[in-house]
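**Student:** I'd like to go over a predicted model; first the sequence, then the structure.
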Amino acid sequence: MLETVKHVVAVASGKGGVGKSTVTVNLALAMAAQGHRVGLLDADIYGPSQAQMLGIEPGTRPTMVDDKTMRPIEAHGLKMMSMAVLVDIETAMVWRGPMVSGAFQQLLTQTGWGELDYLFIDMPPGTGDIQLTLSQQVPVSGSVIVTTPQDIALLDARKGIEMFRKVNVPVLGVVENMSTHVCSSCGHTEAIFGEGGGARIASQYDTEVLGRLPLAMSIREQVDGGRPTVVADPDSEAARAFMAITARIDEQLGGQQRQDGPSISFGE
């Protein structure tokens, strides 16, 4: 079902808690706002969050095209698929690795995505089974690494970049989330988690900083409420930052033709 998808973009982080899912949904919405046909796959089998972020009512289930193909759920102009629309939200996925990889493959290949310019995949944190399954079986156009300026987050972001390099998936760049905080009372700007980390890691791996996003309560409130920033406040500084990041992604990939899937290469 991916033959009609032009570009697959994996959004990943080396660790949890850096705002990867929030960044992913806003990037998908920003790309759609620029006139592209966009899908969003929530690949976090254990902790899916995209259904809530897109304001999809609990209990919503996909309809079937045929015995093997599901119609994606549509929200805010996106086509979305997630474990959250297949099982009850309270259900704990107590599965071993092969079952998780199998579920991911089903979500990806048994969804009728239709004609898409971009399919964003919200990857689970880390460098495990789903990352390897994706790289082995899907023609991934590129990856985006989300990190915060914090040293420990940067350490794990390096592992994410190394993983994609080992499986020959291009790293399009780094998004530095929670880069600065602006006090709502006095307007003072403070780099709570440090500064310059995104630039250092981008320089080390010969990639680029796609953008820096503020640490803002509004971004969290908007995704919690089912209307992410790009939809809820399109004229905000944060929304403009998301738009600029997707414009750069489109600049890198827009003129490229779909490539064959990458091959695993664990050389010395």
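**Tutor:** Cool, got the structure.
**Student:** all contacts plus neighbour counts: C-alpha atoms, from now on.
**Tutor:** OK.
**Student:** in the protein, which spans are helices?
**Tutor:** Along the chain, counting by DSSP state H, helices occupy 20-33, 50-53, 97-109, 129-137, 151-166, 197-204, 217-224, 229-232, 237-253.
**Student:** what comes up buried for the fourth one?
**Tutor:** Right, helix 129-137. 129-132, 134-136 (16 or more other Cα atoms under 10 Å).
**Student:** Relative to the whole chain's centre, how far out is that helix?
**Tutor:** Helix 129-137 sits 15 Å away from the centroid of its parent chain (Cα atoms, centre = their mean, to the nearest Å).
**Student:** other SSEs contacting it?
**Tutor:** helix 97-109 (3 or more Cα pairs under 8 Å, 6 or more residues apart in numbering; DSSP states H and E).
**Student:** other SSEs contacting the helix it packs on?
**Tutor:** So helix 97-109, by 3+ Cα pairs under 8 Å, 6+ apart, packs with helix 129-137.
**Student:** Next one for the comparison:
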Amino acid sequence: MTETSATTLEEIDAALGTVIDPELRKPITELGMVAGTAFDDGVVTVDILLTIAGCPLRGTITRDVEAAVGGLPGVSAVEVRLGVMTQEQRDRLKEQLKGPGDRLGIPFNDPGSLTRIYAVASGKGGVGKSSVTVNLAVAMAAQGLRVGIVDADVYGFSVPSLMGITQAPTRVDEMILPPVAMDVKVISIGMFITGNQPVAWRGPMLHRALEQFLGDVHFGDLDVLFLDLPPGTGDIAISVAQLLPSSELLVVTTPQTAAADVAERAGTIAAQTGQKVSGVIENMSWLELPGGERMELFGRGGGAALAGRLTDAMGYTVPLLGSVPLEVALREGGDSGQPIVAGASDSAAARELRDIAGALARRPRGLGDLRLKVTPT
């Protein structure tokens, strides 16, 4: 190894500080992943420590390091040598991420947590609840918020395919790192099974799976966490209320009277669980025809009627947050793993979903119940 000026080494370190770990979303220099650097005759050698052997994103990290360092003056080549952290180094990393003692429990319930939690519910299946969830999450992430999704629909999981995620989560001992797509961290039971196998679990197993997703998966500090719930008022809905008492419900329905009637039950369960209903989203509100006319395939007014009934039942205003039209591009985005809000689409559905996400995002992370560690002197 040839010594160089401190400035050159500082420039290399500064460049490496711009490389973000694709799973932990922090600079690799902060995570202790850079074991050493050398600069000799135009060639920069960087030793990188992966969290685990066979890290699925090793290629991404290698390319990002090469791109960050390769553009520095006088650098003709970059050699990235990959190693693996020792158990002691992993323990230090986990302590850095999760706090001293690798604390147990659900971090979103910590008194200092400012994460707003939205549980997206529906009375029945087929109303587009999952599609609404991923589009709201992606739209919020595009606004600069830190967003995560827990696919809590264990029997009917669909979030990974809607987000185009095929990567499995990475395990660092007992800590699970969720895959990231479009700047949204996602976890789903679909990432742990082979092929399209069904999940046949009863209540206690469902509760434990959700508890593990919330406790063992490292999401980091999120501004917003979405939970895509199964339809109805079954075990998962009750478990969410128990495990995340500060979660708020977003109820998705179609304009159809029958769908709104069933969705009302999914919303009023909040009166029993102590949760708040933050609003109603009407999906598939109309289909715009080539001539500009609107065809209301499922009727009209179901979302507004549901919001009114929930307002009466809950004793506070439950707003209709928006009405999302039925569009082929919205369906195609789900099939291709590219939510419609992720692109440049300015369709009516994309605008409405972005507006709903913007309204929810403008609600600040609450400080009202946060105890600040301030003492008089």
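**Tutor:** Looks like it arrived, so ask away. Worth saying up front: this structure is predicted, and the values here are computed from it rather than measured.
**Student:** deepest of the helices of the first structure, which one?
**Tutor:** Most buried of the helices of the first structure by mean neighbour count (mean count of other Cα atoms under 10 Å) is helix 20-33; its value is a mean of 25.
**Student:** Kindly name the residues of the second structure that line up with that one.
**Tutor:** Mapped onto the second structure using TM-score structural alignment, helix 20-33 of the first structure spans residues 129-142.
**Student:** can you tell me the mean distance of the matching stretch from the first structure after alignment?
**Tutor:** Compared with the first structure after fitting, stretch 129-142 of the second structure has a mean deviation of 0.5 Å; criterion: mean Cα distance after the TM-score superposition for the first structure.
**Student:** Contacts for that stretch, please.
**Tutor:** Identification of contacts with stretch 129-142 of the second structure by Cα atoms under 8 Å, 6 or more residues apart in numbering yields 120-122, 146-149, 158-159, 162-163, 182-184, 226-228, 252-253, 334, 339-342, 353-354, 356-358, 361.
**Student:** Give the equivalent position in the first structure for S188 of the second structure.
**Tutor:** By TM-score structural alignment, S188 of the second structure lines up with S82.
**Student:** any idea how far the closest residue in space to its match that isn't next to it in sequence is from H7 of the first structure?
**Tutor:** The shortest distance from S82 of the first structure to any non-neighbouring residue, by Cα to Cα, 6 or more residues apart in numbering, is to D42 (4.8 Å). Distance from D42 of the first structure to H7 of the first structure, counting by Cα to Cα, to the nearest Å: 16 Å.
**Student:** before we move on, what about V18 of the first structure?
**Tutor:** As judged by Cα to Cα, V18 of the first structure and H7 of the first structure stand 25 Å apart.
**Student:** still on that earlier bit, a markdown table please, covering the buried residues of helix 129-137 of the first structure and showing distance to L108 of the first structure.
**Tutor:** Shown next, in a markdown table, are these (distance: Cα to Cα, whole Å):
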| residue | distance to L108 of the first structure |
| --- | --- |
| D129 | 15 |
| I130 | 11 |
| Q131 | 13 |
| L132 | 14 |
| L134 | 9 |
| S135 | 13 |
| Q136 | 13 |
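**Student:** Out of those residues, which is nearest to M70 of the first structure?
**Tutor:** L134 (19.6 Å; Cα to Cα).
**Student:** Now check the second structure for the residue matching that closest one.
**Tutor:** Under TM-score structural alignment, L134 of the first structure pairs with V240 in the second structure.
**Student:** and the aligned residue in the second structure for G196 of the first structure, how many residues sit next to it?
**Tutor:** Matched to the second structure by TM-score structural alignment, G196 of the first structure sits across from G301. Close neighbours of G301 of the second structure, defined as other Cα atoms under 10 Å, add up to 16.
**Student:** For G301 of the second structure, which non-adjacent residue is closest in space?
**Tutor:** Using Cα to Cα, 6+ apart, the nearest residue to G301 of the second structure is P255, at 5.6 Å.
**Student:** is it true that the one you found touches A307?
**Tutor:** No. With contact defined as Cα atoms under 8 Å, P255 of the second structure does not count as touching A307 (11.6 Å).
**Student:** Tell me how far Q50 of the first structure lies from T133 of the first structure.
**Tutor:** Applying Cα to Cα to Q50 of the first structure and T133 of the first structure gives a distance of 21 Å.
**Student:** let me fix that: V85 of the first structure
**Tutor:** From V85 of the first structure over to T133 of the first structure the distance is 22 Å, taken as Cα to Cα.
**Student:** What's the match for T273 of the second structure in the first structure?
**Tutor:** That one, T273 of the second structure, aligns with V167 by TM-score structural alignment.
**Student:** Run a quick neighbour tally on that match.
**Tutor:** 18.
**Student:** Next: L86 of the first structure.
**Tutor:** 13.
**Student:** about what we covered before: could you single out the nearest of the buried residues of helix 129-137 of the first structure to D206 of the first structure?
**Tutor:** Nearest to D206 of the first structure among the buried residues of helix 129-137 of the first structure, with distances taken as Cα to Cα, is S135, at 20.9 Å.
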